[in-house]
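**Q** turn this into a structure:
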Amino acid sequence: MFNQLLLSDLVQEDQEELIQMINPEEGEELKKEDLPEELAILPIRNTVLFPGVVIPITVGRQKSIKLVKKAYKGDRIIGVVAQKNVKTEDPALEDIYNIGTVAKIIKMLVLPDGNTTIIIQGKSRFEIDTVLEEEPFLTAKINLLENSFPKKSTKETKAIVQSLKDAAGKILKLNPEIPQEAQVALDNISDPGFLTHFLSSNLNAEVADKQKLLEINDGMTRATLLLEQMLKEIQLLELKHDIQKKVHTDIDAQQRDYYLRQQLKVLQDELGQDGPDQEIDQLRARGDEKKWPQEVKKHFNKELDKISRMNPASAEYPVAMNYAELLVDLPWDEFTEDNFDLKRAKKILDKDHFGMEKVKDRIIEYLAVLKLKQNMKGPILCLYGPPGVGKTSLGKSIASALNRQYVRMSLGGVHDEAEIRGHRKTYIGALPGKIIQNIKKAKSSNPVFILDEIDKVSSDFRGDPASALLEVLDPEQNSTFADNYLEVDYDLSKVLFIATANSLETIHPALRDRMEIISLSGYTQEEKTEIAKKHLVPKQKKEHGLKSTDVKFHKKALTKIIDGYTRESGVRNLERQIGSVARHVAKSIAMEEEFDKTITDKEVVEILGSERFDKELYQGNDIAGVVTGLAWTQVGGEILFIESSLSKGKGKLTLSGQLGDVMKESAMAAISYLKANADDLGLDHKVFDQYDLHVHVPAGAVPKDGPSAGITMLTSLASIYTQRKVKSKLAMTGEITLRGKVLPVGGIKEKVLAARRAGINEIILSSTNKRDIKEIDDRYVKGLTIHYVDTVDEVLNLALLKEKVKKPIKFTFTEAKEN
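**A** This next block holds a predicted model:
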């Protein structure tokens, strides 16, 4: 407020001349006859001119300069109006307020920078009537507005004047920036109209608020509104004063704390204790020894500088220290040296894991490329297979073969994105993501990193971790992995990521696209026996405190455990059962009881009890409609039987055995094909209308689905309708079309192994599945006859014998009655 009092410095007038300049006698209102017929209108920004008030204005626009120069040479009378928008460069009539103040130019100064400054004094308020010209500047006819304060002073006038002066006095006391001459100026103002104009002009308010005061005709109303504005300003100044006082007190407290901390530092130095500054110096020294990127080093030193300015007693201090320690603990550009002895690596892989030739070859290939190129982005491998086949433990063997550090992160049930990407430091209890935490634990930037159970990642309102993994597992992006907590990019491109999964269907499609899928199928009985002999039995002996000479497992005993007590693709349950036998032996040794040191199949039954699983075996072909199919499950391949039966009825179809939609559709397609080709099979069409068909897949409590049972169902239906025998010890898998084509299916290796376990001699497959058989080791298909077919007719010719079953159904048909 009272900014206009600085005018004395500009015009080089002393205090008396300034008071005289703002005296209402000099600012006396003009009469209409004193005004020219055409009044030049000068738009001004950021302020409003009031009658009687003297203000300086810097004129910069060409139109305004022309106006001022012409007026200064003449009667020096102009109209001053405030702009509505200060950004408008060339204001028209609609861009200015309609009410302004007639002003007289007291003095014009041309400053050294080329700008023109004029000193003007307001005379009378006016309202624009008619615009006469817009060029070279705005010219208009105006109507003068009278001052409505009563000439004779009343009690109300005296009261409002005194209130305004008291409020102005408070503002002067609360604002030390206002010069003391302001109080002298206020004491010399006696006219209530000029007082309101003077205070309104110097009020710390927006232009729109000042314009509102100018436009009010009634003097008492204007004075009352002005008083309200001044009281608001007093409240703001008092609040500002209180805040400044409080801040000053806080600064004094900080100075006191600093003094006490300096004394504490001296005492700690005397006692030989590490203080906060010493901890920071130690971190800085460690940082100087680190081999890290220049931008990370710069960021680290910046953080230390920030910590050194903090109060050690503040809540932010330990958070900042933990962050700095994480930065210096991470292995930036620190790598373990890879071992490129490929023969040694192959020997380690063969020793630790039996089978898995495809996976081992892939690791040897990776080592070979790394050896030749000396630089290669880490591939993202995904080991896919049923539980217990050794996916996770394979990672340790790979790390050992490569001479790298080994870290493992379980993703099962992870549903918070921050587990992968970390929290932002602004959150309470913020931590880096598990990726960065494990890299820190490994103390190397090129470990073998196992992402276990990647197919079991879930998501909720806290984010989608699978999406956060996209950057981690993209070889083109993970060189600049961004952790929310870390704030600087970390290079993960040298990390060998190996993911494991039991199912590919539940993996995020974009995530799956970034990984190289390597399938680990189940083990055969022979492989399980070898794994048990070489790995599981020695391991369980060691875990149960047994010496190698305390007990031996006969091969028949291991085969008995595999066939009768486990049903899985892997060897996890097999290890548990061997552990049960080892505990029994350990108990006998501890209690000094007699026991047979050679475990045979008989001892296995005595120790483990009766067999828990019946071996899936071929059940003969004496009954029509029973066909052996092959199915894939997460625990490996299995055989299943499809049974069909006919009974006198009205052609009703019943499907049972908890069949899924795919298997139901396979049954419908098989029936449609038989109906369409009944003549070729020698079937009477009446059998479809006068006999009810029931198709059942045993083990009804187990849900079944998948596109593998098409030719099996067709063969079963063809057998029951023709009453012909199905070829003995034959199994099949494949899907059909209504045209009679046989389509390929998956899981061939697991299904072939299941057929061997069940004693099957022949298998029918689609011709397209020949490529899958070529990938299977010859020892697994030895002794099996595999027929490759393209059409359903070939399947029926191979599967159905000419011979009828012993007790065929004698079909009887009822002739349809004519209406």
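**Q** drop to CA atoms for contacts and neighbour counts, all remaining ones
**A** Will do.
**Q** and residue 354, how many neighbours?
**A** By the criterion of other Cα atoms under 10 Å, residue 354 has 17 neighbours.
**Q** how about this one, so we can line them up?
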Amino acid sequence: MKENKEFLFSDMENMIMPVIMECDADDDFTQGMDRVGELVPILPLRNMILFPGVALPVIVGRVKSMRLIKEAVKKKKMIGVVCQKELETEEPGYDDLYNIGVVASIVRVLEMPDGNTTVIIQGKKRFELQEITTSEPFLNGRIRVLDDSRPEKDDPEFQALVSTIKDLTIKMLAASNEPARDLIHSFRNNQNVTYLVNFSCSNLPVTAEEKQSLLRIDDLRDRAYRLLFLLNREFQLLQLKASIQMKTHEDINQQQREYFLQQQIKTIQEELGGNINELEIKELREKAALKSWPAYVGEAFERELRKLERLHPQSPDYSIQTQYVQTIINLPWQEYTTDNFNLKHAQKVLDKQHYGLEKVKERIIEHLAVLKLKGDMKSPIICLYGPPGVGKTSLGRSVAEALNRKYARISLGGLHDEAEIRGHRRTYIGAMSGRIIQNLLKVGTSNPVFVLDEIDKVSSNFKGDPASALLEVLDPEQNNTFHDNYLDIDYDLSKVMFIATANNLNTISQPLLDRMELIEVSGYIMEEKVEIAYRHLIPKQLDAHGIGKDIIKFPKKTIQKIVDAYTRESGVRELDKKIAKLMRKLARKIASDEPVPAQLLPEDLYEYLGAEEYARDKYQGNDYAGVVTGLAWTAVGGDILFIEASLSKGKGGKLTMTGNLGDVMKESAMLALEYIHAHAALFDIPEEMFENWNVHVHVPQGAIPKDGPSAGVTMVTSLVSAFTQRKVKKNLAMTGEITLRGKVLPVGGIKEKLLAAKRAGIKEVILCKENRKDVEEINGDYLKGLTFHFVEDISEVINLALLKQRVENPQF
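**A** Down below sits the predicted model:
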């Protein structure tokens, strides 16, 4: 037992179990009261109320209480017993005690084996505590003894009242875990009505405050009525507990213990008519009332919420069901942001954040215009394809800003699990919704701009085919009822604007390609890269490296040198890295207080970026017959290449091709030779030359693979020049495919090829007539200084490209 505290001797349901004392029917328990004066020692008790006639065992622990007991036993004095208001009070004063107590006599003092002292006290008469006179060596108080009014002995109403109280008390004693049969027998045979009422008051399993309210009542009849009310209340609670235990009673073992406890809780919930988590369920229903979702969603939500109500919070399924219900209610069902229909604003945003990409911008503005006029339409599925680093992914964020929509993005690179798109079924442990639904939860709207990055990198294995799962997502006729396995409710994706990005269309399945509107984002030309660096990359890197904009300037010719000599790419990612490298060098100089030039010139780049990494081919003149300049498209932009043809004496007219040529390019060379052979008279070539001379066709830079049909006209011109030894016109380049009949066919990559020609110093370009439309789409500022010749037949090419002047060759 803890020190300085009074404890109960025994209990029933954590309440006091008084000791039965033998007494006569007419005993009024006032024996010895003539020795009680105005001043008595006061014994404060914790959570215990003594009633007249009732005997209580009390374990005494406080030092002052021990002194009081010893003094009272020694002098055979009565004591005043009062309950203190707060359990924690160690040194109670007058304000800490109830003002109604009971004068008591000490019946017996017992020394317990554990060293504690137990005192049995019996109540005599009630008193009113008027003041505490002294607190040492123990409490002493001034009291006024109170008289109880008692009904007549033969009052039938009172007798019935006492009898009812007696029966209820016996039932409650019998219903205790370990009923004391001797105690019940003694109580049943006791005929003293005062004792019976007061004993029941002491034995009542209620709070000390309610017992104190019983002790305050002077009239015994009124006290009995109040006691009967409390007894009825407590007995009904006891019956309810017993009913719950009976409903859940069964033979259980150690393995059934958890199940038994859960059944008890469920029964309690049924009896209470509610759920322990009623507040949480109520909050979910209040949120649901604010939702404007379809009727079938509301029905599904209510069905799942009722399941949640039936689960106990400790159940393993409770957290799973809660997560599912939260997913349903947090999804933005029919919640949309308002599109900004200001076309000028949209154009301004797109132009500010991305230079070039005119086709893409035009498509977005068209979509916005239709939305403005019609008010509603299924959002398009756009696929931006092109080389890395050209801004396909970042364009999605700009589109979202232009349309005033939320932005969502998922990377599909390396995705091989179909569940990442459709989600897992709820039967699996750790199930969750797919990335589409997760991102809609994150952005909180049903019409975001949704970027599906690297859609060409999706792979499939035994876990499923995510590309096939995307068919439903990206089909405007299906995605208005998109089915996520976890959600298991159809969701409308038709208002989402999907923008897919890809580097290579060849790896995307044909059904998926068929559902998307393909927009090519070609590589940037030199001029566009310079503008992008000047407007975006350099300001960004200046800020990232803590260099002020006024410290150093970057002329466009310097940027052009960086692009031309230090990068070789379609996009601007490598350019951004080179600018960052340059900024680090500048930052070191500034931090070291070294002088920094006010303007960075092209000749200063060696100090910051080292030696030039790439050298572009330049036009080399027309001093040799058989050397013709062609135009080529590469993944890093346009370039020029030289087709060289030479003849050597030998029987059979053998054709040799070198320069790491692909099959298509080799076929172009063979086709060119066959065409020239068939039309030798047209070009004044003697027939015997094909029998007595071997032909060698070479394309320099043999380490670089080359392929494609666009060098056809170049090879014909080169071979005719070699056979006739006629010079090629100065500053001339050409591109185009040929047929066996001599027709010139159109080729692609015209924009990149023409800009490469301009950089190399070419003045005239020969193209297929059908490529005129491609030239007209290019900004005229980029084509200044170039003259175009559009042809349909190879004979036109020869007449334009070859001069009458011949090169002196001793072999001929």
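**Q** can you list contacts of stretch 696-708 of structure 2?
**A** Outside stretch 696-708 of structure 2, the residues within contact range by Cα atoms under 8 Å, 6 or more residues apart in numbering are 641-647, 655-665, 669.
**Q** among these, name the buried ones.
**A** The neighbour count (16 or more other Cα atoms under 10 Å) marks 641-647, 657, 659-661, 664-665, 669 as buried among the contacts of stretch 696-708 of structure 2.
**Q** from these, which ones fall inside strands?
**A** Under the assignment DSSP state E, these contribute 641-647, 657 to strands.
**Q** among those, which pair sits farthest apart?
**A** Using Cα to Cα, the pair of those lying farthest apart is 641 and 647, separated by 20.1 Å.
**Q** longest helix of structure 2?
**A** helix 220-247 (DSSP state H).
**Q** by contact count, what packs against that helix?
**A** Helices and strands touching helix 220-247 of structure 2, as assessed by 3 or more Cα pairs under 8 Å, 6 or more residues apart in numbering; DSSP states H and E, comprise helix 156-174, helix 193-203, helix 208-216, helix 257-272.
**Q** out of the ones you listed, which one sits most buried?
**A** Scoring those by mean neighbour count under mean count of other Cα atoms under 10 Å gives helix 193-203 as the most buried, with a mean of 25.
**Q** contacting residues for residue 629 of structure 2?
**A** Contacts of residue 629 of structure 2 (Cα under 8 Å, 6+ apart): 619, 640-643, 714, 732-734.
**Q** all helices of the stretch 451-600 of structure 1, in order?
**A** Remark: helices assigned in the stretch 451-600 of structure 1 by DSSP state H, counting those that start in this stretch are 465-472, 509-513, 525-531, 537-543, 555-565, 572-590.
**Q** centre of the chain versus stretch 603-618 of structure 2, how much separation?
**A** When distances are taken as Cα atoms, centre = their mean, to the nearest Å, stretch 603-618 of structure 2 is centred 46 Å away from the chain's centroid.
**Q** cool, and stretch 673-681 of structure 2?
**A** Taking Cα atoms, centre = their mean, one finds the center of stretch 673-681 of structure 2 at 69 Å from the center of the full chain.
**Q** same question, stretch 661-671 of structure 2
**A** Worked out by Cα atoms, centre = their mean, stretch 661-671 of structure 2 lies 54 Å from the chain centre.
**Q** what do you get for stretch 299-319 of structure 2?
**A** 23 Å.
**Q** what's it in contact with?
**A** Residues contacting stretch 299-319 of structure 2 (Cα under 8 Å, 6+ apart): 262, 265-266, 275, 277-278, 281, 321-322, 325, 328-329.
**Q** now these: which count as buried?
**A** With burial judged by 16+ other Cα under 10 Å, the buried subset of these is 262, 265-266, 275, 281, 321-322, 325, 328-329.
**Q** just give me the closest of those to residue 752 of structure 2.
**A** Using Cα to Cα, these come closest to residue 752 of structure 2 at residue 328, 51.1 Å.
**Q** ok, the closest one - contacts?
**A** 301, 487.
**Q** tell me who's in contact with residue 675 of structure 2.
**A** If you count contacts by Cα under 8 Å, 6+ apart, then residue 675 of structure 2 has 740-742 around it.
**Q** which part of structure 1 matches stretch 161-168 of structure 2?
**A** Under TM-score structural alignment, stretch 161-168 of structure 2 has no counterpart anywhere in structure 1.
**Q** and that stretch, how far from the chain's centre?
**A** Taking Cα atoms, centre = their mean, one finds the center of stretch 161-168 of structure 2 at 66 Å from the center of the full chain.
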